[in-house]
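Q: 3D model of this:
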Amino acid sequence: MLTLTQRCSEPLAAARCLHLALTAEERCRSRLYCQSEEGQALYLKLSRGTILRPGEFVATDDGTVVAKILAKPEPTLRVKGADALSLLQAAYHLGNRHVPLEIHASHLRLAADPVLQTLLEQRGLTVTFEIAAFCPESGAYPSHAHG
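A: From the prediction side, this is the model:
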């Protein structure tokens, strides 16, 4: 099993490159046993508070092995409104509940949840279940590791 301990901007030319598909929740974990798309067993051991984004790289201490982070498709709800105001109001209500949310000009995406689906449908929004990559907003403050 390989242990990945650090972010890196670009892999070394000689590095072995793997691909690591993680759900939105898994990309927020600093400790995680997982498996690369190539079948390699991996252990993420990152600084607390690290939030990985698709397209980033994590590496072993010596940089000889890197894994590119991918957004793993997962159960989601795609929310569309009749107009921009209804979509903004939905984002407001979901934000009040601290729901991780992916925001687009034409729709919202959130993790599948039947209670939230009912709430949104009762507000007149169109909610569609999809298996899709989910990349919620990271929040108001830049992510950084806490010591």
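
Q: hey, let's count contacts and neighbours off CA atoms from now on
A: OK.

Q: which SSE is R7 in?
A: Per DSSP states H and E: R7 is located in strand 6-8.

Q: List the contacts of that strand.
A: 45-46, 56-61 (C-alpha atoms under 8 Å, 6 or more residues apart in numbering).

Q: Could you rerun that using 6 Å?
A: 57-59 (C-alpha atoms under 6 Å, 6 or more residues apart in numbering).

Q: could you point out which element follows the lengthiest helix in the chain?
A: With DSSP state H applied, the helix covering the greatest number of residues in the chain is identified as helix 84-96. Elements were assigned by DSSP H and E; along the chain past helix 84-96, the next helix or strand is strand 102-103.

Q: list the buried ones in stretch 119-139?
A: Along stretch 119-139, the positions that meet the burial threshold by neighbour count (16 or more other C-alpha atoms under 10 Å) are 120, 125-127, 129, 132-136.

Q: For the comparison step, fold the sequence that follows:
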Amino acid sequence: MLRLTERLGPIAADQASDTLTLPFELRIRGRLKATSDSGRELGLFLDRGPVLRDGEGLRAESGEIVRIRAAIEPVVTAHVTAGLPLARLAYHLGNRHVQLALGSDDARPDQGWVRFPPDHVLEELAERLGATLERHQAPFDPEPGAYTQLGHGHSHSDPHSHSQAHHHEHEHEHDHDHDSHPHGHGHTHAH
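A: So this is what the prediction gives:
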């Protein structure tokens, strides 16, 4: 078994000797046994937390490099007018503590989209906010968290200085006991 132990960040396809295609639900795990796209047995032994991104390289103890690919999987893409409608849609969906991918359509510069795993509650919410839904198969590679940077808790491009003592207080106040939420869908956290 090839033991993958080091995250390399984004790499070019020609830098890797093999690829590993995984759905999002497996790219959030730090420990995993898998089979590469060429049929080799792999073991992931990585730090917990950061999601494996499409195009990210992993180095094995032997020095070999494997490139991660986001699998094609069922998704819902909510298309809406760019600007405030897109911001409102992203805000309300993100407030449900789900992973979201964001993008724009080059063919329609007045449109943007938010992509998420199928969920009837989120789909209803998106439609109420004026989005047109597309249920299809595509890679799901959601936005990394605002403070995520390859194994670091905070990005060093944060607007506040790390040389001063400080603590973070989150301005949102709500119960994190997910059994008490009025909506009935699962939660995926990549903290």
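
Q: what's the TM between chain one and chain two?
A: Laid over one another, the chains give 0.85 as their TM-score (TM-score structural alignment, normalised by the length of the first structure), with 143 aligned residues with a C-alpha RMSD of 2.3 Å.

Q: follow-up on the earlier one: mean shift between the strand holding R7 of the first structure and the second structure?
A: Using mean C-alpha distance after the TM-score superposition for the first structure, strand 6-8 of the first structure ends up 2.1 Å from its aligned counterpart in the second structure, as a mean over the superposed pairs.

Q: can you give me how far that strand is from the chain middle?
A: In terms of C-alpha atoms, centre = their mean, to the nearest Å, the gap separating the centre of strand 6-8 of the first structure from the centre of its chain is 17 Å.

Q: in stretch 40-54 of the first structure, what counts as buried?
A: By neighbour count on 16+ other C-alpha under 10 Å, the buried set for stretch 40-54 of the first structure is 42-47, 50-54.

Q: could you pull out the helices for the first structure?
A: Across the first structure, reading from the start of the chain, the helices by DSSP H fall at 84-96, 114-122.

Q: mind putting those helices in a markdown table, distance to A13 of the first structure included?
A: Output for these, formatted as a markdown table (distance: least, C-alpha to C-alpha, whole Å):
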| stretch | distance to A13 of the first structure |
| --- | --- |
| helix 84-96 | 42 |
| helix 114-122 | 46 |
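
Q: closest to A21 of the first structure out of the ones you listed?
A: Proximity of these to A21 of the first structure was assessed by C-alpha to C-alpha; the nearest stretch is helix 114-122, lying at 25.1 Å.

Q: any idea how far R123 of the first structure is from the residue positioned nearest the centre of the first structure?
A: To find the centre residue of the first structure, average its C-alpha atoms and take the closest one (C-alpha atoms, centre = their mean): that gives A24, at 2.7 Å. Here A24 of the first structure is placed at a distance of 26 Å from R123 of the first structure (C-alpha to C-alpha, to the nearest Å).
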